[in-house]
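A.B. asks: Return atomic coordinates for the entry below.
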Amino acid sequence: MKTHFIAIGGSAMHNLAIALKDKGYQVTGSDDAIFEPSKSRLEKKGILPQEMGWFPEKITPYIDAVILGMHAHQDNPELAKAKELGLKIYSYPEFLYEQSKDKTRVVIAGSHGKTTITSMILHVLNFHQKDVDFMVGAQLEGFDCMVKLTQDNDFMVLEGDEYLSSPIDLRSKFLLYQPNIALMSGIAWDHINVFKTFDDYIEQFRKFVASITAGGVLVYNEEDPEVVKVVENAENYFRKIPYKTPEYEISNGKVYLKTEMGDVPLSVFGAHNLLNLEGARHICQQLGIMDEDFYEAIMSFKGASKRLEKVEREDKGILYKDFAHAPSKVKAAVKAFTEQFKNDKKYGFLELHTYSSLNPAFLEQYDHAMDGLDEAVVFYSEDALKIKRMEPISPEFIKEKFKNSNLRVFTNAEDLHAYWNTLDKTDGVYLMMSSGNFGGLDLTK
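C.D. replies: So this is what the prediction gives:
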C-alpha cells in the first residue's frame, strides 16, 4: 500500500509513518519544517523528505491513502492536488480506525490522565509479553515507537484525544475510533480556542460515550461529577465500571498501594497517579490481566515521559518536570508534589504559552493552582502574546487570577533565567510545569 503524509514531521504523524514503514507500506511525506527527534527518526527509516516544503508533483494517482496532519492548512497545495485527483484523504485518527476496525479497540479518554493511563496499560501488557497494537502520546521506556500496527494482533489500545482530527475534519479525534472498551478519566475545560464554552467541550465526551459499540464497556472515574453526569445520561447500551482513588500511604518518601495482597511499592507518586493506576487496572482486567499480575508489573512503572518525570541533574538536586499546563493538570501535579515532599522547601514553576492558558477569560480556572508551594513562579512571554496577536497581560492580573499575591511573575526569559541562576538547586525540591521549555532553560544544570 502506498501512503503519503502531508505534514509528516509532527509528533504523532511521524510515529504513524514509521509504524506503517515497519508494517511494509510504501511511505512518503512532506512538511515545511521538521525538528528533532522527528527528523532523525524519519531519516533512520529512510522516509525523511529530501527538502522542506510542499510539492504537488508528489501527489500521483498511484497513492492509495493521503494522511493529513493538523499542521497543514486547508489551502495546502498537496491537499488541493489530492482532492483534484479524487484520492482518499484520511485524518490521523481516521486512518488509525481503518487499521484497527477488525480488532477490539480500547480507547482511553479524558481531559487529564489519558497518556499516563495508556502508558500504564502498555507497560503492564509489555511486562507480561502480551502483544497489542497501540497509539500513545508519550515516549515509553521499552518501546521504540509511539504507534504499533500489525496484521495479527487482536487488540489495539488508543489514547483518545478530544482535539480536532484535521484541518478538513473538525470532529474530535476520539469520535472516530468507535471503542469496544473505553475509559473516561475526567472532564475539565480545555482547548478553549476550539470549544468556546464548557458545554461545547462536554458535548464531545457525550458523543464519545455514544460512540461506544453496543454491548461495550466503559470504565469511568466516579470521583469526577462531570464524568458521572455524562455516563448517567448516556442512552446507548454498554456495561459501566466505576473506579476511584485506592488506599495508599507514603512512608519514608515511598508510596505504597494498599491491596488485599499486601502493600505494593510504587515508583510513581500523587493521588492523581493512584487514580490513574486504578483505571488502568480495570482496563487490564478486561484484557485478561489478573490483579496479582497487574500489581507485579506496575511496581516498575516509572511514569510517562514528562509526566512528573524526574530530571537527572549534575548537582544531584531533586527536580521533576511535568507536561502540565491546563488548570486541572497543574492543580493535580502541585497537589501530588506538595504531598510527596511535605517536609522540603518546594519550588514550583509554571509556563503559560498555549492559546487557552493565555486567554484572560480562561485564566480564572487557575485560581489557587499554585497553593502549597513555598516559592511559586509563573512565566509567560510578552513576545509570544504579540505573535499570537493577543492582548497584553499584566503580572498583577496573573496574581489576581491565581489568587496568590506572593506569586513571582516573569514576562521575559532573560529575567526568569537570571532568577533561576540565583537558586541553589540542592536546597529544596523543584517542580517545572510546561509543554514548552521556559525560554530555553536547561533543567539539568
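A.B. asks: make it CA atoms for all contacts and neighbour counts henceforth
C.D. replies: Fine.
A.B. asks: Touching, residue 118 and residue 161? I think so.
C.D. replies: No. Applying CA atoms under 8 Å, one finds residue 118 not in contact with residue 161, separated by 11.8 Å.
A.B. asks: what about residue 3, which SS state?
C.D. replies: Classification of residue 3 into helix, strand or coil gives strand, according to DSSP: H, G, I helix; E, B strand; the rest coil.
A.B. asks: check contacts around it.
C.D. replies: Contact criterion CA atoms under 8 Å, 6 or more residues apart in numbering gives 25, 26, 27, 28, 63, 64, 65, 66, 67 as the residues in contact with residue 3.
A.B. asks: Now the first one. Nearest residue, chain neighbours left out?
C.D. replies: To tie it back to what came earlier, the one meant is residue 25. Beyond its immediate neighbours in the sequence, the residue positioned closest to residue 25 (CA to CA, 6 or more residues apart in numbering) is residue 1, lying 5.2 Å away.
A.B. asks: I figured that neighbour hits residue 64, correct?
C.D. replies: Yes. Residue 1 is within contact range of residue 64, at 6.2 Å (criterion: CA under 8 Å).
A.B. asks: Tell me which of the two has more neighbours.
C.D. replies: A count of neighbours by other CA atoms under 10 Å puts residue 64 above the other of residue 1 and residue 64, at 14 against 11.
A.B. asks: okay, now the residue lying closest to residue 168 once chain neighbours are set aside: neighbour count?
C.D. replies: Once its chain neighbours are removed from consideration, residue 168 has its nearest residue in residue 74; the separation is 6.6 Å (CA to CA, 6+ apart). Here the number of neighbours of residue 74 (other CA under 10 Å) works out to 12.
A.B. asks: and this one, so I can compare the two:
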Amino acid sequence: MKKYHFIAIGGAVMHNLSLALVKKGYQITGSDDEIYEPSRTRLEKAGILPEKLGWFPEKIHADLDGIILGMHARIDNPELIRAQELGIPVYSFPEFIFNQSQDKKRVVIAGSHGKTSITSMILHVLKDQGMDFDYLVGAQIEGFELMVRLSDAPVIVIEGDEYLTSPIDRTPKFFHYRHDIALVSGIAWDHFNVFPDFEEYKAQFSNLMDRTPNDGKLIYCEVDPLVKTASEKSSTKGQKQPYQAHPAKIIQGKTHLITPKGEVEIGIFGDHNLQNLQGALYICESLGLSPDQFYQSIPTFKGAAKRQEILAQSENGILFRDFAHAPSKLKATVNAVKNQFPERKLIAVQELHTYSSLNKAFLPNYAHTMDEADVAVIYLNPHAVALKKLELMDEATLQEGFKRKDLILFTESAALRDFLLARDYSHTNLLLMSSGNYDNLDLEPLKAKFQTHEA
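C.D. replies: Down below sits the predicted model:
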C-alpha cells in the first residue's frame, strides 16, 4: 500500500487530492494549521482529518512513499525539514498529478480568466457522453463528488494555474503537467504580489505555449490580443487552433447557440462564456467527440460553483453570485449580466479581497470595469487590508481608480447589508462578486427580497 503525507492538507485542491488517493486505496495522513469547511467534514468522513491542528515532525517517517507539499506551507515548515532530512521525496501537487498521469493524454486549460468554466464544460460533456477520463479542476462541479480524479483512464483534463507551485518551487504550476494539448483563454495581469512586473507575468504564458510538443496542439482565444500575439509568436511546432465566441443570440433572456443543425438553448450567457464554450468544443473535438455530441450535452451545463450562480430569482429579478475579482473577470461578468437583461436595472457589488485588488498601485487596472452597472458598490474589509499590510483606500480614491464618480464604498458588512436590504428589486438584478464572503454577510434575507416579487 502506497503511503503519502500531505503538508497543508486543508486546501481546496489538496484535500480533494487526498480524498482521491484514499479512493485509490492509498494510506494518507496529513497536517495543517487551519482547516475550514467543507474540507474539515470531508476529511473527517474519510478518516484522515488530523487529530490536532499544527505541524508534527514525528508524523514524518522513513517508510512514507512521499510528501505532497501545499502552497500554504512555509519553507521552514518543521515537517518539510524533517522529510528533507530523511530524504523522503517531496512533491508539489502538480508534480504528483504529472507522475500519476505520465501515460495519459494530458490536456491543460490555462488563462488568467475562464479556465475553471472551460474545464467544467469539458468535464460535463465528457461525462454526459460516457467517456472515461481523469481530471483536476479548481471548483466543485455539479455531478462530480471530488475536484480530482486519478484512475486508469487514458485522458486527464487539468485546470492549469499560473500561480507558484510550492514554497520550494517558485515556478507556475502549469509547467509541471507537460501538456499534450493546451488551451489559453486570456492574459490579464493577476497575482500582483508574485508577478509585480506585467512582462514577467505575460512571459509565463508564452513559456507554456512554447512547451507544446511537436505532435501536440495549442488552442487559443484570438479575441484576446495578448493571447493572439503570444500564440502567433510561439516557437511550438505543434498545431495551432484559434477560437472566438461561438455564434449565438439572446431570446427573452435566454442564450441560443447558432449551430449548423439549428439553435441550441444553453444555461449560461455572456460573450466571455461563449468564448469559453467554443474553446471547450475544440478540446472535446480533440478528444474524439463530434460537434453533435457536444451540442447534445452542453444544454444541461449549469456552470461551475460561484460562476454566475443564481441564488434566487423572481419573475423580473435575479440574485447572482460570482467569483469575479480580477479586473478582466469583473468587467466580463458585469457586461454579461447587463447585456443579457438590458431592460433590468443592475446593482453590482464587488468585494476587493485579494492582495492585487487591495493594492493601490494595482487600482488603475480596474478603470471602467463597472461602467455597465446602474449602481456600482465596493466593499472593503479593513481587517483584510490590515492583514496584508496595505493602505485602506477611501471612496474618492476608488472612484478615481474605477473611473466612476458615483461609486459607493462600504467598509462595514452590516452597513452593506442594510443598504442592499433597503433596495427595491423589481425589474432589477443584483450581482455579488467576490473571492471572499463580505465578512460573512448573511445572504438569506437578500434571497427573500427576490422571492417577494414572485408572480
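A.B. asks: Please work out the TM-score for the two chains.
C.D. replies: Between these two chains, after superposing, the TM-score reads 0.98 (TM-score structural alignment, normalised by the length of the first structure); 444 aligned residues with a CA RMSD of 1.3 Å.
A.B. asks: can you give me the end-to-end distance of stretch 136-155 of the second structure?
C.D. replies: With CA to CA, to the nearest Å as the measure, the ends of stretch 136-155 of the second structure fall 11 Å from one another.
A.B. asks: How far off centre is stretch 193-201 of the first structure?
C.D. replies: Averaging C-alpha coordinates over stretch 193-201 of the first structure and over its chain gives two centres that are 19 Å apart (CA atoms, centre = their mean, to the nearest Å).
A.B. asks: residue contacts, the closest residue to residue 73 of the first structure other than its chain neighbours?
C.D. replies: If you skip the residues right next to it in sequence, residue 73 of the first structure has residue 167 as its closest partner in space, 6.2 Å away by CA to CA, 6+ apart. Taking CA under 8 Å, 6+ apart as the definition of contact, the neighbours of residue 167 of the first structure are 69, 70, 72, 73, 74.
A.B. asks: ok, so of these, who is nearest residue 436 of the first structure?
C.D. replies: Checking the contacts of residue 167 of the first structure against residue 436 of the first structure with CA to CA, the nearest one is residue 70 at 18.8 Å.
A.B. asks: Is it correct that that closest one falls within a strand?
C.D. replies: No. Note on residue 70 of the first structure: no strand contains this position according to three-state DSSP, which reports coil.
A.B. asks: returning to that earlier point: list the members of the contacts of residue 3 of the first structure that persist in the second structure.
C.D. replies: When you map those onto the second structure and apply both residues aligned by TM-score structural alignment, their matches' CA atoms under 8 Å, the shared contacts are 25, 26, 27, 28, 63, 64, 65, 66, 67.
A.B. asks: Take those and keep only those in helices.
C.D. replies: The helices in this structure, assigned by DSSP state H, contain none of those.
A.B. asks: I'd like those residues as TSV, with distance to residue 429 of the first structure appended.
C.D. replies: Conversion of these to TSV gives the following (distance: CA to CA, whole Å):
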residue	distance to residue 429 of the first structure
25	48
26	49
27	46
28	46
63	53
64	53
65	49
66	48
67	44
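A.B. asks: Can I get the buried ones among these as something I can paste into ChimeraX?
C.D. replies: With 16 or more other CA atoms under 10 Å as the criterion, this ChimeraX line picks the buried residues out of these:
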select :26,27,28,63,65,66,67
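A.B. asks: related to what we said a few turns ago, narrow the contacts of residue 167 of the first structure to those that are buried.
C.D. replies: Using 16+ other CA under 10 Å, the buried members of those are 69, 70, 72.
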